[in-house]
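Engineer: all I have is the shape, not the residue letters:
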């Protein structure tokens, strides 16, 4: 321990002098490294899947996989529902059927179950035949009502599938192509074409359509994640900037520290892209995490620097002394924090493992950035 302490006593002043003497090269290196990480942003993608925290070999995941192997997975169904009375006019009834046809024509949809294409069994003489429930458009409001009442009262086979017997809600079920359910194509379809079709139906009919189903929920969750990640980053920057300014009353110090954490945030996205990871509900927390970890250490280092400057007024000597005095403490603090997040790496869950890798790398990265900032 004595030898290690002696080593670090000389190590930090040496590092400070190297940085001070070659500050132009260090700044150039930081710019190039930041530019490299920014170039990796093009590989950053938001996850299109609902990633489980449980590992693939967990007993519950194994049971679920066995179940879906036997019975299949219905995670590609989108449900649209309206109240039955909203379709009591010929205009809204026909608009509902047109919506089903438009969805069925979309290449992302493989099949649709709706009023427009269901069949009923009718007796013709001594034979039973399947006939289309809705062979033509409703010609009048009374015609639309009679079709719906016929569905409610004479076709119990479609109960809880096409209609709800209690609320009299009418449903359309659109099944997406399983090959695109967990891809970017799903999000583009839901947010653009599907949303436009439903809004057009609501505008024509005056009905309030309710939408559910895993493809729709996944897309909405992904969009919410994007918006909230930006909100968290902006919020973390504003709060920490205000706290920093209240401590030092210095626009310059606040601006420099904000630049440092913004570079750290850009590195975090670059590392995610470089490693080929996707932004999930956990990795989306890393940018604000870097901000709230980086700013307190900036406060600590700048406070020590100002104390040293007041003693003798020599900025270069103050920088060397600050790094010499607090280098070990800040290094161990950040190593401890990074090690805590790095424990996730040993877990079987890919979601937690990716979070641990990116978080631990970025915590060490923000430590290096802070050290260079106060030396430069």
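Structural biologist: Looks like it arrived, so ask away. Quantities reported herein were computed from a predicted structural model and do not represent experimental measurements.

Engineer: make it CA atoms for all contacts and neighbour counts henceforth
Structural biologist: Noted.

Engineer: any chance you could list what contacts stretch 184-200?
Structural biologist: Under the contact criterion CA atoms under 8 Å, 6 or more residues apart in numbering, stretch 184-200 has outside partners 48, 99, 102-103, 108, 180, 209, 215-216, 219.

Engineer: in the host helix or strand of residue 321, what's buried?
Structural biologist: Per DSSP states H and E, residue 321 falls inside helix 315-342. For helix 315-342, the neighbour count (16 or more other CA atoms under 10 Å) marks 317-325, 327-328, 330, 334-335, 337-339, 341-342 as buried.

Engineer: show me what the helix or strand following that helix is packed against.
Structural biologist: As assigned by DSSP H and E, the chain's next helix or strand after helix 315-342 is helix 350-375. The helices and strands touching helix 350-375, judged by 3 or more CA pairs under 8 Å, 6 or more residues apart in numbering; DSSP states H and E, are helix 2-21, helix 251-274, helix 286-312, helix 315-342.

Engineer: got the angle between helix 350-375 and helix 251-274?
Structural biologist: Calculated by axes from the mean of the first three to the mean of the last three CA atoms, to 10 degrees, helix 350-375 forms an angle of 150 degrees with helix 251-274.

Engineer: buried ones in helix 350-375?
Structural biologist: Neighbour counts using 16+ other CA under 10 Å place 350-367, 369-375 of helix 350-375 among the buried residues.

Engineer: show me where the stretch 151-300 of the chain has its strands.
Structural biologist: Taking DSSP state E, counting those that start in this stretch as the criterion, the stretch 151-300 of the chain carries its strands at 169-176, 210-212, 278-279.

Engineer: one more to weigh against that first structure:
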């Protein structure tokens, strides 16, 4: 049975039972609307990391002993510039206790000056003396504060728990994956709100400022910024509605595609809820894209139906004819979008996979709402005679524009267009080779530099000696390895080599601490700051280091080397990881392995490598899917080439634009390329579907293209401009990643439209020589 016969049978059944179809859609919409109201923002830490990556396998293997990368840092700063006063220490103690008893915090891992595990050791005449930095009988008077300051200096925590200039003190904590109070996955966004309410709001005052950073806090700030997406969604609906009205000049024809597109969004959100998914802050932009895609296909439908009504058909017959004409090209375009989005599933990062499911689900339901429901609804519309006369009236200006554009289907002008396209492609390709994988700016890339989160990050980085961007290289070896000089010497050598790598601010390990302790056993003489070769002396030096320091596990079979980086820029992480692999391979053996990686920078390194590895396969899968669907639809290699080539050129130019604007390829920007390809293919499919039959019948190419522009040109121009205007408003967003996505999508929507109108006919001029 041919495709046309299937379409005809489906059309007959659909329009024969129009009332039942509308009732079925109404019932499904009400049900899914109820489900959609229960959907929640969902931002778990593990969704944002590639769990199957080798670095993350190391991270997960040792998370219980050394904590994870999902940490929170809270810095309290005294506005006078000196923390040693009674008010500050009272505030610090209360904030420490508040965080300690906050649900979702691993209490064992909460560290500050008030933690019992924060201790000092000193060399005295009788040997060693030590104790908690803040003694049990501490009183915040001049004597007590002076004693704490002295103990702080002895403990060697200045620059880590206390700012270099004594203006701030730090509270750090690790978060649990499961909330012990509820037994459910920790609600990261709710936890961030708790930090704001119970820490910042409660303890910030004129004399003490509070600064909070960490993954959970960053996600909370992103979620707050994402609430502004609702405003952009409302603006997009308003702008699109106005544009649709000016396009069709009918209130009813304006309402129908907008309503059907909104129904698609409701179905998308409802189905996500039914499937047990929430919506991640990174995916919250997808419903807008679904709405925009729905409107673009809806406009094609109302444009086609309106012209048939103006030609003398009644509403039902015109709607049926438009359904027959557009179901296959529209369906192929939407299937291309869906398959393109599904290719993102190859990236083993939860947040991208959920985005792929969210986007593909939304686009798939458009096939139902805008290609099936919309023509059925339009069959009931009563078109006024005024509307028919207006549409039927000749438009000499439009015809002149379309005829002028059709000149690009002649070889004379086509050659010029193709030369310009080739030059742009060559320049874009060279520029795109400089694309960086990862973040290119300091601070959280999802937020603007002037955001409170990034300002807190900059303050902590500036006032403390350690960086918030640290990477742990886990040295996996034999039990009691800290008593083996050869193994400890290799760890020490590795640390020294890494400290001399550009981008590493400082480093610490059990080996370096043991050297300091050994010197302390020898009257503090720096000449003894070495690793003892004698086993008993080495045991004496290393046994003083507790597991709570995070420098060794219980049986001393795993000892991290902690590298504090200057920043988390892509080139810094890449350079440090390459050096760690090189030196680890040189110094390691079967007994002692230098395994990457843990810590926030380790997670970023794994994520960058996962994104880099997925970039090319994703593009091959996207284009492979689009090529197969075009071949099946047009049954023509020439038609497929005409659609794909402009699309690929735009992808390369978009990548070049990213390098020019210093936008790195990250978890948030990688999906944009696939989204742009998926949506951009629609223009070419609609234009070429109108041309191919005429070309098969032997019509001249220019005439075929001219007729396609008369039929579809205005709708293609309209959708390209409308989509671009909608996403261009994102440049005003509070979220940096939304700004980046807005710029890239605006570029891809406009340039893909130009590619379909200019480059597609130019290619056709050389591919259809006989025409």
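Structural biologist: That came in fine, so what should we check first? Please read all numbers here as calculations on a predicted model, not as lab measurements.

Engineer: if we can go back for a sec, I would like a ChimeraX command selecting only the buried ones among the contacts of stretch 184-200 of structure 1, please.
Structural biologist: Listed next is the ChimeraX selection for buried residues among the contacts of stretch 184-200 of structure 1, using 16+ other CA under 10 Å:
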select :48,99,103,108,180,209,215,216,219
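
Engineer: what's the closest of the contacts of stretch 184-200 of structure 1 to residue 18 of structure 1?
Structural biologist: Checking the contacts of stretch 184-200 of structure 1 against residue 18 of structure 1 with CA to CA, the nearest one is residue 48 at 46.1 Å.

Engineer: grab the nearest non-local neighbour of the equivalent of the closest one over in structure 2.
Structural biologist: Taking TM-score structural alignment, the alignment pairs residue 48 of structure 1 with residue 44 from structure 2. Excluding the flanking residues, the one nearest residue 44 of structure 2 by CA to CA, 6 or more residues apart in numbering is residue 188, at 6.1 Å.

Engineer: what separation do you get for that neighbour and residue 224 of structure 2?
Structural biologist: 12 Å (CA to CA, to the nearest Å).

Engineer: of those two, who's got more company?
Structural biologist: When residue 188 of structure 2 and residue 224 are compared for neighbours, residue 188 comes out ahead with 24 against 16, by other CA atoms under 10 Å.

Engineer: do you know how far that one is from residue 160 of structure 2?
Structural biologist: Separation of residue 188 of structure 2 from residue 160 of structure 2 (CA to CA) stands at 26 Å.

Engineer: measure stretch 242-262 of structure 2 end to end?
Structural biologist: In stretch 242-262 of structure 2, first residue to last residue: 16 Å (CA to CA).

Engineer: mind listing what's buried in that stretch?
Structural biologist: Within stretch 242-262 of structure 2, the residues that count as buried by 16+ other CA under 10 Å are 243-244, 247-248, 253-254, 256-262.

Engineer: same thing with stretch 603-617 of structure 2?
Structural biologist: Buried, per 16+ other CA under 10 Å, within stretch 603-617 of structure 2: 603-612, 614-615.

Engineer: all helices of the stretch 601-750 of structure 2, in order?
Structural biologist: Here the stretch 601-750 of structure 2 has its helices, by DSSP state H, counting those that start in this stretch, at 637-660, 670-696, 701-708, 714-728, 736-754.

Engineer: which helices and strands does the first one pack with?
Structural biologist: Packing contacts for helix 637-660 of structure 2, counted by 3+ CA pairs under 8 Å, 6+ apart, involve helix 411-432, helix 599-634, helix 670-696, helix 736-754, helix 760-767.

Engineer: put together JSON lines for the ones you listed, with distance to residue 5 of structure 2 on each row.
Structural biologist: Formatted as JSON lines, those follow (distance: least, CA to CA, whole Å):
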{"stretch": "helix 411-432", "distance to residue 5 of structure 2": "37"}
{"stretch": "helix 599-634", "distance to residue 5 of structure 2": "15"}
{"stretch": "helix 670-696", "distance to residue 5 of structure 2": "17"}
{"stretch": "helix 736-754", "distance to residue 5 of structure 2": "32"}
{"stretch": "helix 760-767", "distance to residue 5 of structure 2": "29"}
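
Engineer: ok so, going back, ok, now how distant is the residue nearest to residue 44 of structure 2 from residue 87 of structure 2?
Structural biologist: Residue 188 of structure 2 sits 31 Å away from residue 87 of structure 2, going by CA to CA.

Engineer: cool, and residue 19 of structure 2?
Structural biologist: Distance, residue 19 of structure 2 to residue 87 of structure 2, using CA to CA: 73 Å.

Engineer: re the thing from before, next, format the contacts of stretch 184-200 of structure 1 as JSON lines and append distance to residue 144 of structure 1.
Structural biologist: Shown next, in JSON lines, are the contacts of stretch 184-200 of structure 1 (distance: CA to CA, whole Å):
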{"residue": "48", "distance to residue 144 of structure 1": "40"}
{"residue": "99", "distance to residue 144 of structure 1": "16"}
{"residue": "102", "distance to residue 144 of structure 1": "20"}
{"residue": "103", "distance to residue 144 of structure 1": "21"}
{"residue": "108", "distance to residue 144 of structure 1": "30"}
{"residue": "180", "distance to residue 144 of structure 1": "36"}
{"residue": "209", "distance to residue 144 of structure 1": "18"}
{"residue": "215", "distance to residue 144 of structure 1": "31"}
{"residue": "216", "distance to residue 144 of structure 1": "29"}
{"residue": "219", "distance to residue 144 of structure 1": "34"}
